[in-house]
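Visitor: Pasting a predicted model and its sequence here:
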Amino acid sequence: MRSKTQLSCNLKLVIISLVFLFFFIMLFKSSTFSFSQPPTTTSNTNDLSIISSQETEKTTKLPDCPSLPLTPTCTKNPPSLASALIHYATTNITPQQTIKEISVSAKILQKKSPCNFLVFGLGHDSLMWTSLNYGGRTVFLEEDKSWIEQIQTKFPSLESHHVVYDTKVHQSDELMRSGMEQEDCKKVSDPRFSKCELAHKGFPSEVYDIEWDVIMVDAPTGYFEGAPGRMSAIYTAGLIARNRENGDTDVFVHDVDRKIEDKFSKAFLCEGYLVEQEGRIRHFNIPSHRARLGRPFCP
């Protein structure tokens, strides 16, 4: 009896020991797992928040820059402009007009171009006029046929026509008198059919058919008695301007420091149409007389 009781007590002790050992092992594993996890603290969370806010602040403080095209485009200079730049950069010959005089007509061309631009005279400034009227039509009327050939060889893109004048500088007083006295010289009509002695009838037909927006009278030659003079050029330019269907024409006369250019421009382009004068160039703005019938020849 004593041995059985002793055995029973020993068995209970073993079982209790095993249970205790099992709980001890489980407790040890739990502690080891918790120590292996990275500690999560409030300071770490705050640090992450600060870093995030700093990155956001950097992004929002970037300057506003204009967006650039993904594929940049390049626009070439017009051929006439490129030719003009090269020509005037490599020559010692300057245009007949000063920079202030050129600026008067350049201002009008800037406003009206591309337009129809008629120029009396083919000179060293012709390439410049064509460039200033880029996209429009610029036509030159020249008295010297050999000079036209020289210029066309150098600048074949310029459009020029040879014209012949049947007047002389020494006839200017007589032509002025007849122009002021003849009633036909105060009538607005196609110059080809005008009975006025001053009207030039020998220009190419397109000169009369086109409605010119700007006209420059810087020819023919007029500085000596046997030269053609600009009497008929000035009168015909004014008649062409008045004879357009509507709108107005800006007419420029150069060398108004000379007697003929001064008197004929005032008489037949009219002081009432005079806009401005700079140096030796005079600017007139002449409205259509066909658009409003009954206009006097000069206002």
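Guide: Arrived safely.
Visitor: From now on I want contacts and neighbour counts done on CA atoms only, so please keep to that.
Guide: OK.
Visitor: so Val139, which of the three states?
Guide: For Val139, the assignment made with DSSP: H, G, I helix; E, B strand; the rest coil gives strand.
Visitor: again but with Ile93, I slipped
Guide: When classified by three-state DSSP, Ile93 comes out as coil.
Visitor: I figured it was touching His87, is that so?
Guide: No - in this structure, Ile93 is not within contact of His87 by Cα atoms under 8 Å, at 9.7 Å.
Visitor: of those two, who's got more company?
Guide: The residue with more neighbours, out of Ile93 and His87, is His87; 16 against 10, by other Cα atoms under 10 Å.
Visitor: all helices of the stretch 101-250 of the chain, in order?
Guide: 126-132, 145-154, 172-181, 205-209, 231-242 (DSSP state H, counting those that start in this stretch).
Visitor: wait, what's in contact with the most centrally placed residue in the chain?
Guide: Taking Cα atoms, centre = their mean as the criterion, Gln110 is the residue nearest the geometric centre of the chain, at 7.5 Å. Contacts for Gln110 were tallied using Cα atoms under 8 Å, 6 or more residues apart in numbering; they are 132-133.
Visitor: structure B:
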Amino acid sequence: MPPLTIDALAEQYTDEIQLAPPQIEMIANTVRGRAPGCRLLVFGLGRDAGMWQRLNADGCTLFVEDNEHWARHALQRHPDLQVLRVSYAGRTVASSLPLDAAVRESLAAFPLPPELERTDWDVIVVDAPFGFDAGCPGRSLPLHWTRQLMGPHTHVFVDDYERPLERTYTDALIAPRCAHSLVVRRPGHEMFWGLGLNSGFAGWSVVDAGGRAQRLRWLLNTTRLRLLWFHDSVEVIPQLAACGLLDGRTHVLFSFSWHRDEAALRHLRRLLSGDGVVQRAAQLHFLLNSAEELAAFRTLVPGFDAMHFNNASLIDPRRFVPATGARRFQAVLNAKPLAFKRHELSVQVPERLFVSYDVQERDEGATRRVDLDALGAREIRRNLSAEGVAAALGEADVGLMLSAAEGACYASLEYLLCGLPVVSTRSLGGRDDFYDPAHSRVVDDDPAGVRDAVADLRARLARGDITREAVRTRALARRRAFLDALAARLQNVVDAAGLPLQAARLLDEAIAEGSKLQQHRNFWVAQLRPPGHVTPPPATDA
């Protein structure tokens, strides 16, 4: 060890220090490796404070402490310590587990202290606050803040990694971001050591069909396993292989909005036949919206992994809940004003509400514009936010789905989550996965049949034969079944990579961060762009 390290340990080390000598030596060598000028952040002002201060005498050391007794005791012995006093009020070990969406939201209520944010830390040691029983504050906030403070070359040490909170938070928040990590073990005690940010997909971008570029999103990005998810983007498959993104540690999921007919599946088979793709067949996973599409896939695209997963299951159900107010409308149809949505089948239903949107589709064929004003709805509301849609659904008795072919159909599940029974025509694409004879009616393409089915469901609601909570509960159960099936498939991939992650939790948390996986899926991608890509200027005539 360097002389300063030896001197610091000789002067300051005592048997009262809880860290074992090998752990101290690892941290000490890391600090001195960044000397002079190492920026050291230590969560916890314990009996080792003087040792860290002496060890980093030619650098900057800041201690973060919530316990006033420990702060006074340490400052009496070492008055020159730099200490940031914080409060972990409201945090306990018990309330910090499991690390679900609600707990993540509660962490967001504790912003990063500006005193920590303005420094690029070389080494961060998380060794406080107390976390030995359920009532202790626990280290949820220090680990949450550490995730935000990590830089490309930051070393992170987490003591007591063998405890559930430390392991859960480190595995979820810290480890996936590290370029390298290991666990230092001694009997009954573990310490996590992570180094640097995993650059992973840094610098990669995607371009959608409209020419808009944005960063490449991912579901998981670690040194052992990377999970990418593309939606309606099969054209990128040859590019994935050609550009090197489809390496041995990368798995890619593909989901779809629209029904996959035979022509679409044959086109997909051609894309999958290229160089470098067949060899990676086990790393490509296709999610089909209906059992019929899955059967056709297995016939037409053999040798590739696929499963029945209804894309609507990625809706965050917290956004859509049954309302308690008055119901002004007998039925609502939430759909773009396009011909294939078949609004005209609702004309015999009195007191209708149309929820509609501006569209960019070509005004021809199935996407021909429809004049909703001519169809006699009581009211038309346009371009609502998700909250506005949920409020509108809360004013109607029944939801309408009238297209003959579509896809999983978010709107259909949104009705059910809001407690609206559904009247649907027969359709391709999988939306009927969520229908139940108790709360749904599937009818012929006939305005009178739609009208009568709406009247029947409204009567059943009035009699109490069905309740809105029961409609929602059944929809949630079917959604959960799809997510659990996908999580089981992903868990096999995670386990094979040797990662201590729960795929079900990974999915739930990603959905909570953005309904429909908006923060983690890549939508309608036409082109991949590697780091450093420069768009050439437009050609000019000579």
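Guide: Great, that's in hand. None of these values were measured; they are calculated from a predicted model.
Visitor: hmm, back to that, so what does the residue nearest to the centre of the first structure match up with in the second structure?
Guide: Matched to the second structure by TM-score structural alignment, Gln110 of the first structure sits across from Arg32.
Visitor: Quick check: that match vs Gly46 of the second structure, distance?
Guide: Distance of Arg32 of the second structure to Gly46 of the second structure, computed by Cα to Cα, to the nearest Å: 20 Å.
Visitor: With Val158 of the second structure instead?
Guide: Distance from Val158 of the second structure to Gly46 of the second structure, by Cα to Cα: 15 Å.
Visitor: So which of these two has more stuff around it?
Guide: In terms of neighbours (other Cα under 10 Å), Val158 is the more surrounded of Val158 of the second structure and Gly46; the figures are 24 against 20.
Visitor: what about that one, which SS state?
Guide: strand.
Visitor: isn't it right up against Phe192?
Guide: Yes - Val158 of the second structure is within contact range of Phe192, at 5.0 Å (criterion: Cα under 8 Å).
Visitor: what about the strands in the stretch 1-150 of the first structure?
Guide: Here the stretch 1-150 of the first structure has its strands, by DSSP state E, counting those that start in this stretch, at 116-120, 137-142.
Visitor: Looking at the ones you listed, which is nearest to Ile260 of the first structure?
Guide: strand 116-120 (15.5 Å; Cα to Cα).
Visitor: Quick one: average offset of the closest one versus the second structure, please.
Guide: For strand 116-120 of the first structure, the mean deviation from the second structure after alignment is 0.6 Å (mean Cα distance after the TM-score superposition for the first structure).
Visitor: what packs against that strand?
Guide: Counting contacts by 3 or more Cα pairs under 8 Å, 6 or more residues apart in numbering; DSSP states H and E, strand 116-120 of the first structure packs against strand 137-142, strand 214-217.
Visitor: about what we covered before: where's the residue nearest to the centre of the first structure relative to Trp129 of the first structure, distance?
Guide: Here Gln110 of the first structure is placed at a distance of 11 Å from Trp129 of the first structure (Cα to Cα).
Visitor: go on, Phe203 of the first structure?
Guide: From Phe203 of the first structure to Trp129 of the first structure the distance is 21 Å (Cα to Cα).
Visitor: Same question for Ser83 of the first structure.
Guide: Counting by Cα to Cα, the gap from Ser83 of the first structure to Trp129 of the first structure is 12 Å.
Visitor: So between the two, which is more surrounded?
Guide: More neighbours surround Trp129 than the other of Ser83 of the first structure and Trp129, with 22 against 16 (other Cα under 10 Å).
Visitor: Under the alignment, what does the more buried one map to in the second structure?
Guide: Per TM-score structural alignment, Trp129 of the first structure is aligned with Trp52.
Visitor: Now for its match: which residues touch it?
Guide: Counted by Cα under 8 Å, 6+ apart, Trp52 of the second structure has contacts 28, 61.
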